[in-house]
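Asker: Sequence and predicted structure, then a few things I'm wondering about:
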Amino acid sequence: MPAESRLGDGARLALTTLTIAPVRAGRVDRATAGTAMALAPAVGALLGVLTAGVLLLLDPLTAPLVAAGVAVAVCALLTRGLHLDGLADTVDALGSYRRGPAALEIMRKPDVGPFGVVALVLVLLVQAAALAELAGRDRAATLVAVVTATAAGRLGVTLACRRGVPAARPEGLGALVAGTVGPLALAVGTGAVALLAVAAVPGRAWQGPLAVLAALAVSAGLLRHVVRRLGGITGDVLGATVELVTTLVYLGLVLSG
């Protein structure tokens, strides 16, 4: 397949997988999936621009926490809430202390258990509180900070899909994307998001990149645990990774702010 065609198909797959964008799907295979997962941080940056736009538009009109809550809700709407659903399912499976097929069966159930509920509440509270804090900063820095966090969350997906990480099931999204991202694509994505993060905290050029790298390190450690427990990654694990990394980066950007 020509590189231009694979890039276009990968961009479409990234958008249809990670957002509600009404984009017509192109070719779908593992090569295209690898391109899509490598482009995930770019999709996250686009979502960040939209989320920051809502935050900055509403901030002068209402309380910062209200503006932040609406911004978090809009971001969830733009992703169909799938990442939040993946977070709840993954935490429920891990909280059950079961392994392999038994844990995967818990993830398949449509209901949300107590572990999942707690995880959702904590993540949404932290994200809203962090956005409320960011809203009080310079508007340009706020925009960069939100874009950094949302791009980093999707960079977590790129990390989870790197070569050597297996799929937990022979079917589904995890089977399509697991092990499809090469080291060069991961390095380029990490460098791009870290470079963007330099401007996320005025006066502290180091804080943004450190927040991104620390969040990815935590995500990598959790990913190893998930692979041991489940046997590999699933679409739910990818969603949980998005929310975990995004939340940790937000935390890192507002600490000592």
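Answerer: On my side now, so go ahead. Numbers count the residues shown, from 1 in each chain.
Asker: Please count neighbours and contacts with C-alpha atoms only from this point.
Answerer: OK.
Asker: Quick check: Thr234 vs Phe115, distance?
Answerer: 18 Å (Cα to Cα, to the nearest Å).
Asker: what about the two, which has more around it?
Answerer: With neighbours defined as other Cα atoms under 10 Å, Thr234 and Phe115 compare such that Thr234 has more, 30 against 17.
Asker: Report the contact partners of that one.
Answerer: Counting by Cα atoms under 8 Å, 6 or more residues apart in numbering, Thr234 makes contact with Ala167, Ala168, Arg169, Gly172, Leu173, Gly174, Ala175.
Asker: let's bring in a second model and compare:
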Amino acid sequence: MIGLQTIAVAFAMFSALPVPQFAWNQKNMRYAMCAFPLIGVVIGGLWCLCGALPLPMPAKAAGFCLIPVWVTGGIHLDGYADTCDALSSYGDREKKLEILKDPHCGAFAVIRLCSYFAAYLALCACVDFTPRVGLCWTLALVLERALSGLAVASFPMAKNTGLAHTFATAADRTTVRRVLMVLAALLSAALLALGGWALVLAALLVFARYHVVSNKQFGGITGDLAGWFLQKAELWMLAALCACQWGGLL
């Protein structure tokens, strides 16, 4: 019962999918970050379904682009936009954290979101869907969430409030770290075996940058920064996927 509630907490917080309603508590939030990668499985399954349907390429590209937004409800894009605004301010640490809390969308957030979707849609249009490609992308979607959860359980927090702090405080951080490290290693090995080494490299490079930027610019991570990482990782892994196809690796 606790296991199902843990999965439901992860889906309720990080997706727009309907889940049973119940009270959140210390027990069912303790391992919620371990269940977070399962959302990647759902997105990957729908992504593969879209790829397998007899649709014209523009329709498939639109589906590939929009499925993650529909499933997540845009929660990570919201963090991406806020973080882009904060980084573009070139203010001090306190100023950046204040911008993250501001509910308004600044000019730089709009510019970066438009640029993001232009690049994402263009890359989706370049994908030649095959079952192997679909499997690689599903594994990549799970991997980025495993790394995101690992960061919440490992990186310092920028403040003692907010979504990331709530989950980090409630989590059994040692167990979550171990589970997600093993999961990330297994996913990386599977991608390497399938020829998707460039996707693993892209994810790890963005993860390393996430650690540097969060510490240097913000003094730790926040929920918004977690969303920024996820969207950056997804875009660069998609570029890597296309590069692997162009290079004949997939």
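Answerer: Received it, and whenever you're ready, just let me know what you need. As the structure is a prediction and not an experimental result, all values here were calculated from the model.
Asker: what TM-score do we get after superposing?
Answerer: After superposition, the two chains reach a TM-score of 0.84 (TM-score structural alignment, normalised by the length of the second structure), with 241 aligned residues with a Cα RMSD of 2.4 Å.
Asker: that older thread, narrow the contacts of Thr234 of the first structure to those in helices?
Answerer: Using DSSP state H, the members of these that fall in helices are Leu173, Gly174, Ala175.
Asker: Tell me the most packed of these, by neighbour count.
Answerer: Within those, Gly174 tops the neighbour count with 22 neighbours, counted by other Cα under 10 Å.
Asker: What residues does that one make contact with?
Answerer: By Cα under 8 Å, 6+ apart, Gly174 of the first structure lies in contact with Ala167, Ala168, Ile233, Thr234, Gly235.
Asker: Give the aligned equivalent of it in the second structure.
Answerer: Counting by TM-score structural alignment, Gly174 of the first structure corresponds to Ala164 in the second structure.
Asker: Okay, and Glu243 of the first structure sits in which element?
Answerer: helix 235-254 (DSSP states H and E).
Asker: Same check on Cys124 of the second structure?
Answerer: Element membership for Cys124 of the second structure, per DSSP H and E: helix 107-126.
Asker: and that helix, which stretch of the first structure?
Answerer: Helix 107-126 of the second structure covers residues 114-133 of the first structure once aligned (TM-score structural alignment).
Asker: Just give me the mean distance for that stretch relative to the second structure.
Answerer: With mean Cα distance after the TM-score superposition for the first structure, stretch 114-133 of the first structure departs from the second structure by a mean of 2.5 Å once superposed.
Asker: For that stretch, what is the distance to the chain centroid?
Answerer: Offset of stretch 114-133 of the first structure from its chain centre (Cα atoms, centre = their mean, to the nearest Å): 14 Å.
Asker: how about it: buried residues?
Answerer: 115-116, 119-120, 123-125, 127-133 (16 or more other Cα atoms under 10 Å).
Asker: on that earlier part again, just the contacts of Thr234 of the first structure now: which is nearest His225 of the first structure?
Answerer: Ala168 (12.8 Å; Cα to Cα).
Asker: Look up the closest residue to that closest one, ignoring the ones flanking it.
Answerer: Using Cα to Cα, 6 or more residues apart in numbering and skipping residues adjacent in sequence, the residue nearest Ala168 of the first structure is Gly232, 3.9 Å away.
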